[in-house]
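In: just the structure for this:
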Amino acid sequence: MVTQLALPLPGLEGDMAPSAPVDFLSAQQPRVLDLFAGAGGLSQGFQQAGFEIVGASDIDPDACATFALNFPEAQAICGDIRLPEVHERIVESGQGVDVVVGGPPCQAFSQVRNHSRIIDDPRNSLYREFVKTVGELRPLAFVMENVPGMAQMGVLEQVKEDLELSGAYNVRPNLLDAADFGVPQARKRLVFVGLRSDLGETPPLFKGTEATLHLALVRQGKGKYAVETRRDEVRAAALLKALEDPDNTTVVSASQALSDLWNLKAGRREEVMPIGEMKEAESEYQRLMRKQLEDKIWNVSVPRINSDTVTRLKGIPAGGNHRDLTEALTARYISGEKWGPSTDSGKLGRAHFYAYRRLHPGVWAWTLNTKADSAYHYRMPRALSVREFARLQSFPDHFVFTTDPRRGPLPGRIDGGQAHSRYRQVGNAVPPLLAEEIAQRVKTLIDAGREQSVQTVAPSSSEKKPARPAAAGA
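Out: Below you'll find the predicted structure:
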């Protein structure tokens, strides 16, 4: 039986005011609405933790296509959440959800110095939409993730206060690094977890392994890199041992994530590969990623690469970057083949340097961005496929990245073509394993709140039940 409690939430006025009672005790499988969902990293993690994804919204039609493909039972709403008709559809799809999640863009951090609230800044209208939607739907909990820069002095306090909705929610921010939660990539995110005050629970504090504090890839000289321990040597030694163990998924290296895809070649055009062509899984992480994979693996095409880049990559060791290039390899053109913009100096420009970086097999990757050349393979002189990006983000292999089949400009579409869109979708996502850790803690707390509400709301067996009306004519 579902019990509805029409509890007033203090301090909500105008467009922040909730419109209807919400189910305090919902279905056994808690339900999630994902705002600014992108491809669905948060949704994938919450689904893995046992949540039902009922709806999502995003403005990018390519990301919406990926979400719809991977969450066919959910309602994918594509459009600008600021438009009344789109907002109405989102709120309708989210009626009765237990959790709202999302990562709204929030840009105007500097305005706090001028004593104005960031929620009032026009550049933060998407952030305001998230707060507004939470106020309207009144979920038991919400999770909002954002860039670490939001943690700067003044901003954090404002955001926490906004999300508390005048005492309706208890909110706690956490600054998390995905590599501390079994993701083979260093990726810091600021995560706000809010629990409805009437649950009587305190939002969680996350810790993780703290591997990023105790281990680091260090340049010991030109062409020489190694993983070194720091801080608490006993703790660091244990973490290093875990990192080197292929059967341990608490701390995962790039090779433990990618080594079974070694046979992908630069310039590969095929997007799909039979799983029989893959190497046997060489780590527990790879086995975890392959779960639910059927007969094919997708997103395995690899960008082409020019001969100059190959030559430079061969001169950079695993874990290295442009600082390891010899003087000859810093020439703008090595083979004589002209490609890309030239430079007046005849040398590589500063803009080129970020691209010449090779992963190290013995440690997690650095933070991926939205471009294919943000990381090169530690063994082969090539860029990574979208699938390898997805592995480093902890998306399972059955998760397929796609694009809207319509060609040309579309509202919300970012220029760059299909391949770039898929890299961007992965690079912008929240790592599902990090999301799963958050989801498990949230689920535990809302379950505890439900249990408490049952004890409070349900009549005890000793209470006298009202007499049943007599049948007509008795």
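
In: all contacts plus neighbour counts: C-alpha atoms, from now on.
Out: OK.

In: where along the stretch 251-400 of the chain do the strands fall?
Out: 272-274, 296-298 (DSSP state E, counting those that start in this stretch).

In: which of those strands is buried the deepest?
Out: Among these, the stretch with the highest mean neighbour count (mean count of other Cα atoms under 10 Å) is strand 296-298, at a mean of 18.

In: which strands or helices does it pack on?
Out: Applying 3 or more Cα pairs under 8 Å, 6 or more residues apart in numbering; DSSP states H and E, one finds that strand 296-298 makes contact with strand 272-274.

In: ok now the strand it packs on, how far from the chain's centre?
Out: Remark: strand 272-274 is offset 26 Å from the chain centroid, using Cα atoms, centre = their mean, to the nearest Å.

In: how about stretch 95-106?
Out: 14 Å.

In: got the contact list for it?
Out: For stretch 95-106, the surrounding residues in contact (Cα atoms under 8 Å, 6 or more residues apart in numbering) are 22-23, 26, 30-37, 42, 54, 123-124, 126-127, 130, 134, 137, 139-146.

In: from these, which ones fall inside strands?
Out: Among the contacts of stretch 95-106, the ones falling in strands (DSSP state E) are 22-23, 31-35, 54, 141-146.

In: in JSON lines: those, plus neighbour count and distance to E201.
Out: Listed next are those as JSON lines, based on neighbours: other Cα atoms under 10 Å; distance: Cα to Cα, whole Å:
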{"residue": "V22", "neighbour count": "21", "distance to E201": "18"}
{"residue": "D23", "neighbour count": "19", "distance to E201": "18"}
{"residue": "R31", "neighbour count": "22", "distance to E201": "19"}
{"residue": "V32", "neighbour count": "27", "distance to E201": "19"}
{"residue": "L33", "neighbour count": "28", "distance to E201": "21"}
{"residue": "D34", "neighbour count": "28", "distance to E201": "23"}
{"residue": "L35", "neighbour count": "26", "distance to E201": "24"}
{"residue": "V54", "neighbour count": "21", "distance to E201": "25"}
{"residue": "A141", "neighbour count": "26", "distance to E201": "10"}
{"residue": "F142", "neighbour count": "25", "distance to E201": "13"}
{"residue": "V143", "neighbour count": "23", "distance to E201": "15"}
{"residue": "M144", "neighbour count": "22", "distance to E201": "18"}
{"residue": "E145", "neighbour count": "22", "distance to E201": "20"}
{"residue": "N146", "neighbour count": "19", "distance to E201": "23"}
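
In: one more sequence to fold, the one below, so I can look at both together:
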Amino acid sequence: MSNISTAVDLFSGGGGLTVGLKNAGFSVVSAVELEPNAFNTYKINHPEVSVFNKDIKTISGDKFLEASPTGMVDLVAGCPPCQGFSSLTSKYRRFDPRNELIFEMYRVIEQLKPKIIMMENVPGLAQKGKELFEEFLRRISELGYMYEWRVLQVADYGVPQTRRRLVLLAGKGFHIPFPEPTHSRTGENDLPLWRTLRDAISDMPEPVTLSQTKKLGGPKNAKWHVVRDMSAQNIKRLKKAIPGESWRKIPKKLRPDCHKDIEAGFPNVYGRLSWDKPSGTITGGCTTLSKGRFGHPEELRTISVREAALLQTFPPDYIIDTDYMEKACMIVGNALPCTFAEVLARRCFEALRQNE
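Out: Got it, this is the predicted structure:
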């Protein structure tokens, strides 16, 4: 076996999974990402990787192999788009064609025949997407892969954020044991406590607003430590918001019309984060007060794009290569947290060495 352990990153986004794979010892040889801003972000941070800005359906397995110095791929990793199975979209029952992309991942696996498969997705894949998921499992079993899947909490693995993800690990003819948690919510088993918001962003300077970045030549020149300009009404709401509490603590007269007389709905919107807890799940709405608990614990603002990236455990100098706030937030919010990816990838790397 070669000393080089090669990997392919499918649906790579801005590259959070690739950061973890590289830190774990893999040489990522190729990747694919359709969305142009995410592709640019991936390419500028991982220039050595042969990355395709194409629809995965148009790429044969051979193309992924071309950049491999060993002529093979040891690991195929991927996060197939999963919006159709997300709990955030559960009220929309119509079919989402992206749900079927899991079988494009299967096609690449069938063509490349890697020793290991590592897949991440939303927990809803095992419920709303049960039929597709079970068919995927049946197919990889027929190829000789022994799989295990679990829903894991990323905070248990050193990420300063609560985020539940479905993870599948599969070896060609061998099992891959799941990594043990490195952190704990309560400190059981003498593990360190979950990392908090304070651990991740307390030393960050004051950000600039999106309008202020025009004088700097764009938000990239502020390294995306940028927040949206906030309306006067939202500033009033944030003044009344209590860290860690829901919007129900905001006086009714300041609530949006949709929340004035109804106590139902997502409890985290218009909320402030708490210094001494992990953040909630970072999403593509991470700089918008109405889309989640993204208010700063002390200041009259949301977290910045850069702070959201730190909560996703991207390296502090990771380049977010877009000029658009919506795109920057999606690149960060859609990523697999780098530290979580690294823990999983290390387990895969160890299994590869043990089954040479």
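
In: save the strands of the stretch 251-400 of the first structure as a markdown table, and put in distance to G103 of the first structure too.
Out: Formatted as a markdown table, the strands of the stretch 251-400 of the first structure follow (distance: least, Cα to Cα, whole Å):
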| stretch | distance to G103 of the first structure |
| --- | --- |
| strand 272-274 | 30 |
| strand 296-298 | 26 |
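
In: so which of those strands comes closest to E201 of the first structure?
Out: Closest approach to E201 of the first structure among the strands of the stretch 251-400 of the first structure (Cα to Cα): strand 296-298, 41.9 Å.

In: quick one: that closest one to chain centroid distance?
Out: Remark: strand 296-298 of the first structure is offset 22 Å from the chain centroid, using Cα atoms, centre = their mean.

In: again, but for stretch 203-218 of the second structure
Out: 24 Å.

In: closest to F395 of the first structure out of the strands of the stretch 251-400 of the first structure?
Out: Of those, the one closest to F395 of the first structure (Cα to Cα) turns out to be strand 296-298, at 12.1 Å.

In: who touches the closest one?
Out: Residues contacting strand 296-298 of the first structure (Cα under 8 Å, 6+ apart): 271-275, 387, 397-398, 400.

In: again, but for stretch 277-293 of the second structure
Out: 155, 160-163, 194-198, 227-228, 234, 266, 268-273, 294-295, 302-305, 308, 311-312, 326, 329-334.

In: of those, select the buried ones using a PyMOL command.
Out: Of these, the buried ones can be selected in PyMOL as follows, counting by 16 or more other Cα atoms under 10 Å:
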select buried, resi 155+160+161+162+163+194+195+196+197+198+227+228+234+268+269+270+271+272+273+294+295+302+303+304+305+308+311+312+329+330+331+332+333+334
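
In: possible to save the contacts of strand 296-298 of the first structure as a markdown table with distance to W364 of the first structure?
Out: Shown next, in a markdown table, are the contacts of strand 296-298 of the first structure (distance: Cα to Cα, whole Å):
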| residue | distance to W364 of the first structure |
| --- | --- |
| E271 | 25 |
| V272 | 26 |
| M273 | 25 |
| P274 | 27 |
| I275 | 25 |
| R387 | 16 |
| D397 | 19 |
| H398 | 22 |
| V400 | 23 |
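
In: and the strands of the stretch 251-400 of the first structure: which comes nearest V91 of the first structure?
Out: Checking the strands of the stretch 251-400 of the first structure against V91 of the first structure by Cα to Cα gives strand 296-298 as the closest, at 33.5 Å.

In: could I get the full set of helices for the stretch 151-300 of the second structure?
Out: 197-201, 213-216, 232-240, 257-260 (DSSP state H, counting those that start in this stretch).

In: tell me which of those helices sits most buried.
Out: Among the helices of the stretch 151-300 of the second structure, highest average neighbours (mean count of other Cα under 10 Å) belong to helix 197-201, with a mean of 19.

In: corresponding residues in the first structure for it?
Out: Using TM-score structural alignment, helix 197-201 of the second structure corresponds to residues 254-258 of the first structure.

In: scan the second structure for its longest helix.
Out: helix 338-354 (DSSP state H).

In: still on that earlier bit, redo the ones in strands among the contacts of stretch 95-106 of the first structure as CSV? Include distance to S197 of the first structure.
Out: Below are those laid out as CSV (distance: Cα to Cα, whole Å):
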residue, distance to S197 of the first structure
V22, 14
D23, 15
R31, 19
V32, 19
L33, 20
D34, 21
L35, 22
V54, 24
A141, 9
F142, 12
V143, 15
M144, 17
E145, 20
N146, 23
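
In: please identify which pair of the residues you listed lies farthest apart.
Out: Maximum distance among those (Cα to Cα): 28.3 Å, for D23 and N146.

In: start to end distance for stretch 393-400 of the first structure?
Out: End-to-end distance for stretch 393-400 of the first structure, by Cα to Cα, to the nearest Å: 13 Å.

In: cool, and stretch 287-305 of the first structure?
Out: Note: stretch 287-305 of the first structure ends 30 Å apart using Cα to Cα.

In: next one: stretch 240-251 of the second structure
Out: OK, stretch 240-251 of the second structure end separation, Cα to Cα: 8 Å.

In: where in the first structure does that stretch align, residue-wise?
Out: Counting by TM-score structural alignment, stretch 240-251 of the second structure corresponds to 315-326 in the first structure.

In: distance from the chain centre to that stretch, please.
Out: Distance, centroid of stretch 315-326 of the first structure to centroid of chain: 30 Å (Cα atoms, centre = their mean).

In: could you do stretch 350-364 of the first structure as well?
Out: Counting by Cα atoms, centre = their mean, stretch 350-364 of the first structure is centred 22 Å from the centre of its parent chain.
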